[in-house]
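In: Prediction below, plus the sequence it came from.
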Amino acid sequence: MSDVDEHLDLTEINAVRRLLTSKPRPVGWDERRARLDEVGSVWPIADDIRCEDAVFDGLDGEWSLAPGSDRDKVLLFFHGGGYCSGSLKSHRRMVTEAGRAMGMRTLAIDYRRAPEHPFPAQHEDALTAWRFLGRQGIAPDRIVVGGDSAGGNLTLCLVSILCAAGERLPRCLWLVSPWTDLSMSGATLSTKDAIDPIIHRAYLEELATAYVPHGVGRRDPLISPLFADLSGFPPMLIQVGSAETLLSDATRLAQAAGAADVKVGLEIWPHMIHAWPVWNAGLSAGRRTLHSAGSFVREYL
């Protein structure tokens, strides 16, 4: 990366930081959800993207298609938000531009959220979406599953469930800023705390308490996929920012996947914050991140 690119990245990411801190940190689930929807949808989707509602088996979802993309290949996308926030609205720009970069249709899922719907409701919804794609005639080897933050967690957990059932798996996985360890043992939760504008230990504790039922261990592999048996998993691309408290969640996942003989790519993007591709419209590093993900996916599909 040239000095010019780095200067631009710093200028743009600082503008996103100002957006995120322009209002007091919200309190309460309704306020948090509304705030994430607000900051995530500052930039609308591109004019040439076609979106269509997908309602099935009690779930709401949304298809998107960019010009020239292949309708018969699908990115199944799970949004972030700590399992408690996030929606189709907050992540619409990210998933639609990811579909463009990958050259395929996308299906984003509005899965149930905690605390109203704790674990395993989200796993049930992810599996429902997977089954829906099968009924649409989309073969597993033409599907990419991906997500950011908690959506990355859900991506990994879905594959664990499919592996345990002996079912066919998606062709590859795309994970952005994945939250893989709800026991919060990563070193960067402390070392990056002062520079991460979004994710802090106390906030994660609140999210995990809302999501994980009493009596379920935080190191359960279906809660914290960092501790899952990753043997036989599809190739995965992990993208994380250097300014994230969850950096260790990503790097330790890459190490665990590699030790399990999974083909894994790890990209650590300088100066980037948690889930930065959400703001790709105003962030050139976000657009480059999606382009890189598109190149990875095209290698396999």
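Out: Alright, I've got the coordinates.
In: Please count neighbours and contacts with C-alpha atoms only from this point.
Out: Noted.
In: contacting residues for the residue sitting nearest the centre point of the chain?
Out: Here the mean C-alpha position of the chain is nearest to the C-alpha of D148 (CA atoms, centre = their mean), at a distance of 1.4 Å. D148 makes contact with 78-80, 175-178, 275, according to CA atoms under 8 Å, 6 or more residues apart in numbering.
In: longest strand in the protein, by residue count?
Out: When every strand of the chain is counted residue by residue (DSSP state E), the longest turns out to be strand 70-78.
In: List the buried residues in that strand.
Out: Along strand 70-78, these residues count as buried under the neighbour rule (16 or more other CA atoms under 10 Å): 70, 73-78.
In: Equivalent analysis for stretch 282-299, please.
Out: For stretch 282-299, the neighbour count (16+ other CA under 10 Å) marks 282-287, 289-294, 296-297 as buried.
In: I'd like the distance from that stretch to the chain centre, please.
Out: Per CA atoms, centre = their mean, to the nearest Å, the displacement of stretch 282-299 from the mean C-alpha position of its chain is 14 Å.
In: thinking again about what came up before, so which residues make contact with the longest strand of the chain?
Out: Applying CA under 8 Å, 6+ apart, the contact partners of strand 70-78 are 65, 95, 99, 103-111, 130, 138, 142-148, 151-152, 154-155.
In: Now the element after that strand, going C-ward?
Out: Reading on from strand 70-78 to the C-terminus, the next helix or strand found by DSSP states H and E is helix 88-102.
In: for comparison:
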Amino acid sequence: MASKQSEAVKAHWAASRAGSQSSVDQEASDHGWAVLTTEPRGVDYLSVEELPAVWVVPHGAAADRVLLCLHGGGFISGSMYSHRKMFGHLAKAAGVRALVVDYRLAPAYTHPAPVDDTTAAYEWLLDQGFAAERIAITGDSVGGALAITTQLRARERGLPLPAAAMPFSPAVDFEATGTSYDTNRDRDAFFHRDLVRGLAAMFLGADGDPRDPLVNPLYGDLSALGPIYIQVGGDEVLLDDAHQLAAAAEKAGVEVRLDVFPDMQHTFQMAAGRAPEADDAIGRMAAWVRPHLGLPDLPDLPDLGLTDLGLTDLGLTD
């Protein structure tokens, strides 16, 4: 059974479904996401002049290792501001810096604008002197898809590939063919087949192909990618997206780990610092990525600030 704190994620999605519209108030969307996540202590945020991005710098973090963080939002919403705190928890737990980037959104911009922007951010990191083997890419939802497609685009451009990727709740199948759209239909608080196909229509534009490998990496050549760690909620209609991505990567010879979290909603990790399931997931990602970035294993799971101030007032503690 989901914890009381994780029910806040479900309530967020239910409210989003009730008020969903074709147009998105970006500021309201950012606030709605960000309120789910506590502010991680001991983390500084620095604007980047050259990119629409923010550096997340935990105190004492390794300066030469970095997470490239790609936000979700169905390609129509989300930003570095909505997701910076969640990625802050992950960076702090892993003991590395993180670069949280923005990319152009639909309907004003369609494919391949997002993957071009995230690839440009990856190339910028390389130009700053970060070695590819010291970079890991992570992202939630469509950001999880971008964590893979950015690598495919980078390889097209002759760039070295990063050490690892951590997509969570990845949205890769924009034809919405998975059987979990049916089996989890009554458990997922927000997503359903028609909604995903509608988002795809906005993101792809009139001429886009949902089977383009830079849209759906299931149709891409995943060979030679670094190890991939996928997390997904057991109640998501996108559950099969995660299974399909894991299967495709394994078939291509890629090392894959897939963790399914029972009773969890889409991107439940946004409750980092509040919900034990989110903190568990963040801790697993941090412990997994450190050796892939050449850092020693964590002795045990870190304190992710579950007792941060304000939880009682928000009614989110037991």
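Out: Sure thing, it's come through. All values reported here derive from a predicted model rather than from experimental measurement.
In: Would you mind finding the match for A121 of structure 2 in structure 1?
Out: Aligning on TM-score structural alignment places A121 of structure 2 opposite A129 in structure 1.
In: correct me, but its match touches D110?
Out: No - counting by CA atoms under 8 Å, D110 is not a contact partner of A129 of structure 1; they are 10.1 Å apart.
In: For A14 of structure 2, give me its contacts.
Out: Contacts for A14 of structure 2 were tallied using CA under 8 Å, 6+ apart; they are 189-190.
In: three-state assignment of it?
Out: Taken by DSSP: H, G, I helix; E, B strand; the rest coil, the conformation at A14 of structure 2 corresponds to helix.
In: Could you check which residue of structure 1 pairs with it?
Out: Under the alignment (TM-score structural alignment), A14 of structure 2 pairs with T21 in structure 1.
In: Give me the distance between its match and E124 of structure 1.
Out: T21 of structure 1 is 34 Å from E124 of structure 1, where distance means CA to CA, to the nearest Å.
In: what about stretch 48-68 of structure 1, start to end distance?
Out: In stretch 48-68 of structure 1, first residue to last residue: 11 Å (CA to CA).
In: Now tell me what touches that stretch from outside.
Out: Contact partners of stretch 48-68 of structure 1, identified using CA under 8 Å, 6+ apart, comprise 71, 88, 96, 99-100, 103-111, 125, 128, 132.
In: What remains of the residues you listed if I keep only buried residues?
Out: Applying the neighbour count, that is 16+ other CA under 10 Å, the buried entries in these are 88, 96, 99-100, 103-111, 125, 128.
In: List the contacts of the aligned residue in structure 1 for G273 of structure 2.
Out: Taking TM-score structural alignment as the criterion, the aligned counterpart of G273 of structure 2 in structure 1 is A281. Neighbouring residues of A281 of structure 1 by CA under 8 Å, 6+ apart: 43, 93, 287.
In: ok, now A163 of structure 2?
Out: Contact partners of A163 of structure 2, counting by CA under 8 Å, 6+ apart, are 132-136, 226-227, 292-293.
In: That one and A11 of structure 2, how far apart?
Out: As judged by CA to CA, A163 of structure 2 and A11 of structure 2 stand 36 Å apart.
In: three-state assignment of R257 of structure 2?
Out: strand.
In: That one -> structure 1?
Out: Using TM-score structural alignment to pair residues, one finds that R257 of structure 2 aligns to G265 in structure 1.
In: For its match, the count of nearby residues, please.
Out: 15 (other CA atoms under 10 Å).
In: Now it: closest residue in space that isn't a chain neighbour?
Out: Of all residues beyond its chain neighbours, the one nearest G265 of structure 1 is L237 (4.6 Å), with distances taken as CA to CA, 6 or more residues apart in numbering.
In: Next, work out how far apart the one you found and E6 of structure 1 are.
Out: The span separating L237 of structure 1 from E6 of structure 1 equals 23 Å under the rule CA to CA.
In: So these two - more neighbours on which side?
Out: Neighbours were counted for L237 of structure 1 and for E6 using other CA under 10 Å; L237 has more, 21 against 14.
In: next structured bit after the one helix or strand the more buried one maps to?
Out: Counting by DSSP H and E, the element that carries L237 of structure 1 is strand 236-241. Moving toward the C-terminus from strand 236-241 of structure 1, the first helix or strand encountered (DSSP H and E) is helix 247-259.
In: mean offset of that next one relative to structure 2 (after superposition)
Out: After superposition onto structure 2, helix 247-259 of structure 1 sits on average 0.6 Å from its aligned residues (mean CA distance after the TM-score superposition for structure 1).
In: where do the strands sit along the stretch 1-150 of structure 2?
Out: When secondary structure is read from DSSP state E, counting those that start in this stretch, the stretch 1-150 of structure 2 shows strands at 43-48, 53-58, 62-70, 96-101, 135-140.
In: Dump the ones you listed into JSON lines; add distance to D207 of structure 2 as well.
Out: JSON lines is the format used below for the strands of the stretch 1-150 of structure 2 (distance: least, CA to CA, whole Å):
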{"stretch": "strand 43-48", "distance to D207 of structure 2": "34"}
{"stretch": "strand 53-58", "distance to D207 of structure 2": "29"}
{"stretch": "strand 62-70", "distance to D207 of structure 2": "25"}
{"stretch": "strand 96-101", "distance to D207 of structure 2": "26"}
{"stretch": "strand 135-140", "distance to D207 of structure 2": "26"}
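In: what's the counterpart of E97 of structure 1 in structure 2?
Out: For E97 of structure 1, the residue aligned by TM-score structural alignment is H89.
In: For its match, list the residues it contacts.
Out: With CA under 8 Å, 6+ apart, H89 of structure 2 has these contacts: 40, 272-273, 282, 304.
In: in a strand, that's where D212 of structure 2 is, yeah?
Out: No - counting by three-state DSSP, D212 of structure 2 is not part of a strand but coil.
In: Can you show me the helices along the stretch 101-250 of structure 1?
Out: Per DSSP state H, counting those that start in this stretch, the stretch 101-250 of structure 1 has helices spanning 121-135, 150-164, 188-191, 201-211, 247-259. These are given in chain order.
In: Which residue in structure 2 occupies the aligned position of L246 of structure 1?
Out: Aligned by TM-score structural alignment, L246 of structure 1 pairs with L238 of structure 2.
In: Distance check, L68 of structure 2 against K251 of structure 2.
Out: According to CA to CA, L68 of structure 2 and K251 of structure 2 sit 25 Å apart.
In: Repeat that for A120 of structure 2.
Out: According to CA to CA, A120 of structure 2 stands 28 Å off from K251 of structure 2.
In: got it, and Y122 of structure 2?
Out: Counting by CA to CA, the gap between Y122 of structure 2 and K251 of structure 2 amounts to 26 Å.
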